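In: Here is my input; please provide its structure:
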Amino acid sequence: MYGVPVAAPAAGRPGGEEWRAQRFRLCLWIVAVLPSTYNAILAALNAQGLRSSRAAAVAVEGGILALCMAACFLTGGRRRDLGPILLFFFAAIQAIVTSLINETIYPDFLRNMAIVAAFTAVGYRASWRDIRAVFRILSIIVLVVLLIELIHLPLYVAMFQPASYLQASRGLEEFSLNDTGLFANAVGFQGRFSFGIFQGPRTSSIFLEQVSLPGFASVLLVFLLGNWQRISKSDKALHVILVVLIVLSNNSRTSSALLVINAAGYYAYPYLSGRLTAAIMPICLLTAFIVVGPTAASLGTDDTIGRLSITVADLMNLSASELIFGSLSKVTHAYDSGYNYLIVSSSIWGLLGFWIYLTFVPASQTPAQRRVHWGLAVYIYLWLMIGGTAVFTMKTAALLWLVVGNMVSGGGNLDKADH
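Out: Presented below is the predicted three-dimensional model:
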């Protein structure tokens, strides 16, 4: 007959809204920091005899995505969630259709788009101060481990045993061992591009392989494009020193080019409509076809023309059926060609769906938002010219889409002085 009275919150105990806010911040910090660090944690445990496996890495990624969903539920649905939700369901349907047509199960496209959608949605809800603090902490961690790697490589190998971990978690057929204890591709080879400043293998820091580290530097540049005006001088110095050190020690052509492009773009991007980013992909592909056309003999050489020639050759060799329905049997041979990777794993419709998302979901109302939108698009579309999976790895993609989502909400509203 009588309702049970609800007790007021005890002294010192947060109320409902405050409780949810605290839980969300805890979830945010976990899903922001763990994607970049979990491989290093598992590798360190593996080095101490606690054998890791691919299942452990998959379980961690699945747990992180589940925690992203929990964080979003804590704060309730929002109108802007429609974009990420549509992307996720589109990817799910596309993955099912492609798998049925190709008579095999291949969930990578769904997993890749789930990362994009989940972290965009969490970014909507995050405070820019939390995002700023996350980047500060991660930059410090990456820098400290990078310095250990540069100054005392045997200690770095002893801490993480990268080759052993990648063998256990990825399989020997993908990650060949060598006598340095490092991932084989980090060792490099004679004649490969190098600034000649640091001797020794290409650096990897907490990412354990040489591709994700310059990817982290590129994502850090996108963060700086949108937040340069309001981060402290010490944060600016930390991030800039780290980006330059990564570029010089990793000898990555793509991240070097992105550093120069975005330095100039910081001043140009605010005057460009975000919708114009849709033109970057066709311009990149058209340029590659024009440049590579008369130099097909460079196919496979490890220089800019050689890497572009792989993309051009792979796209030209696609049949109409493979464009429309995908070709999952070709996925493992498409990792050096991002556009081809997206097409064979999800068909041309998957590539177009991702292109539409990149064009319309990021905000472009303020100068800071346009800087991030253009930085995002330049990074994604350029990197897809020479690599298939790097822009989708959770190690760096989580941070990237947190920044993009955050700029849609409070992160894009800078002080008047920044406008």
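In: going forward, measure contacts and count neighbours with C-alpha atoms only.
Out: Noted.
In: Which helix or strand contains the closest residue to residue 364 other than its chain neighbours?
Out: Closest residue to residue 364 apart from its sequence neighbours, by C-alpha to C-alpha, 6 or more residues apart in numbering: residue 370 at 4.6 Å. Residue 370 is part of helix 367-383, with elements assigned from DSSP states H and E.
In: chain center to that helix: distance?
Out: The chain centroid and the centroid of helix 367-383 are separated by 13 Å under C-alpha atoms, centre = their mean, to the nearest Å.
In: To check against the first, give me the structure of this:
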Amino acid sequence: MIAPDGGFQRKTVLALLVLATALHLGLCALHTGGLGAAPSLHIPAEAAILAAAMLLSGFLTRPGDVACAAIITAYLVALRLVNPEADLIILRHLLLGFVFYRLGTQCDVGFVDRAARMILAGVLGVGVFELATPDLFSRFFNIWNYFSARGLIDPSAGEWADTSFFVSADRAGGRNMFGFLLGSHRVSSVFLEPVSSGNFAALCFAWFISFRSRNRWVWVGLSCVMVVLADSRFAAACCCVMAVAAMLPAALQRTAAVLAIPAVITILLVIGALRHEEGSIPVIVSDDFVGRISFAGEVLWSWGWQHWLALAPSPVTTIDAGHAYLANNLGAPIYLLIWLLVMLWHISGPRSAEHTSFVLMLSIYFALLLSVTGTAAFSMKTAALAWLLCGALGATRRGFGHDPGRERQAMA
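Out: From the prediction side, this is the model:
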């Protein structure tokens, strides 16, 4: 356990979290400053962060953890032999979540709460700087050139030639939230694009509404400020659902956490059945929350059994349909089995009310996010913090949970 007096360990974990969250901001600054190779460093840099987290968490010294990883790796490799288009990078997504969760179990909850506050404060600070002085911000962080160098956007797109931000930094038709006050710009902050800023804000909201720390409602409010700055429709909708779910009795919260993803997949199938025309190819008709949910449902409904078992690649890209992506690369039975085992473990045994609430919040977050995006839920810049927070509460049994005295010591 990384206790409040474990200064070196705390600083190391905090450094890993900051690097995981703001890695691309640093690489973008290096690229803008003239280091042309910076964009190509993101994969080895993420690998180094993950390796450091593995060492610090003790993952490699736990035979059970290593055996579990070996079994999953063998399964995915065998699946790849049957379906050559199966995406092996999904192993990285699973490993990231497990390693940072394991690292979280070594941390004191007072410390991770403080870390979440510090990171949110930093993200807000960079976001305000970006919004207040976009030209000055662009001198240090030319996001457009960075993503162009990574090959993620077309540098020849004429309609965006006069910007240094990501394409989605200005919403077509204007902002949805406080456009009259904030103008048309959507804040990207350390994440370089506003979608991830919104996802991060939703995760912070989930934590602060669940963990009963000092002045937590101030931090809930600051999370909402980040939602507004990013003009994230997903984060706004997700936070509303979380706020309602937080008021449920503990027994209902546990049940809802287990059923969140199966229920959402069922709803998507119903939507797909109502909207999909036989023989047609599913497409995103409108690039908004409703349009993406409709697309995700149609993709799932259009599949045959071999697609559900990951024995054949999806005939339609799943880049914007996360549940379909996981089902078609893991096999739907394995995907649901992993989810159910993780959730059942989390609701079993004596757990604090804070843990129960946060697990439900994460369930809602992943269930909704995977309905409108593909792999954004597994991005290190948000997933590392999410799983570390969950691990810290997961290691706290009822009777050994929130301790105001310990928290004051950790916050000192």
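In: Tell me how the two chains score on TM-score.
Out: The TM-score (TM-score structural alignment, normalised by the length of the second structure) is 0.84; 391 aligned residues with a C-alpha RMSD of 3.1 Å.
In: just to revisit the earlier point, can you tell me what part of the second structure the helix holding residue 370 of the first structure aligns to?
Out: Matched against the second structure by TM-score structural alignment, helix 367-383 of the first structure falls on residues 353-369.
In: after superposition, how close is that stretch to the first structure?
Out: Mean deviation of stretch 353-369 of the second structure from its aligned counterpart in the first structure after superposition (mean C-alpha distance after the TM-score superposition for the first structure): 0.7 Å.
In: Now that stretch: buried residues?
Out: Buried positions in stretch 353-369 of the second structure, judged by neighbour count with 16 or more other C-alpha atoms under 10 Å: 353-369.
In: next one: stretch 185-198 of the first structure
Out: 185, 186, 187, 194.
In: Likewise for stretch 308-326 of the first structure?
Out: 308-315, 322-326.
In: outside of that stretch, which residues touch it?
Out: Contacts with stretch 308-326 of the first structure, where a contact means C-alpha atoms under 8 Å, 6 or more residues apart in numbering, come from 98, 101-102, 288-289, 292, 296, 298-300, 334, 336-340, 343-349, 385-386.
In: Which members of those are classed as buried?
Out: 98, 102, 288-289, 292, 296, 298-299, 334, 336-340, 343-349, 385-386.
In: Please flag which of these sit within helices.
Out: 98, 102, 288-289, 292, 338-340, 343-349 (DSSP state H).
In: Wait, residue 164 of the first structure touches residue 179, no?
Out: No. Residue 164 of the first structure lies out of contact with residue 179 (C-alpha atoms under 8 Å); the separation is 10.9 Å.
In: Just want to check the distance between the aligned partner of residue 389 of the second structure in the first structure and residue 26 of the first structure.
Out: By TM-score structural alignment, residue 389 of the second structure lines up with residue 403 in the first structure. Using C-alpha to C-alpha, to the nearest Å, residue 403 of the first structure is found at 18 Å from residue 26 of the first structure.
In: Have a look at the two and say which one is more surrounded.
Out: When residue 403 of the first structure is set against residue 26 and neighbours are counted by other C-alpha atoms under 10 Å, the residue ahead is residue 403, at 32 against 13.
In: ok, the more buried one - contacts?
Out: 120, 123, 131, 222, 223.
In: Output the residues you listed as CSV; include the columns distance to residue 236 of the first structure and neighbour count.
Out: Formatted as CSV, the contacts of residue 403 of the first structure follow (distance: C-alpha to C-alpha, whole Å; neighbours: other C-alpha atoms under 10 Å):
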residue, distance to residue 236 of the first structure, neighbour count
120, 24, 29
123, 22, 30
131, 14, 21
222, 13, 29
223, 11, 26
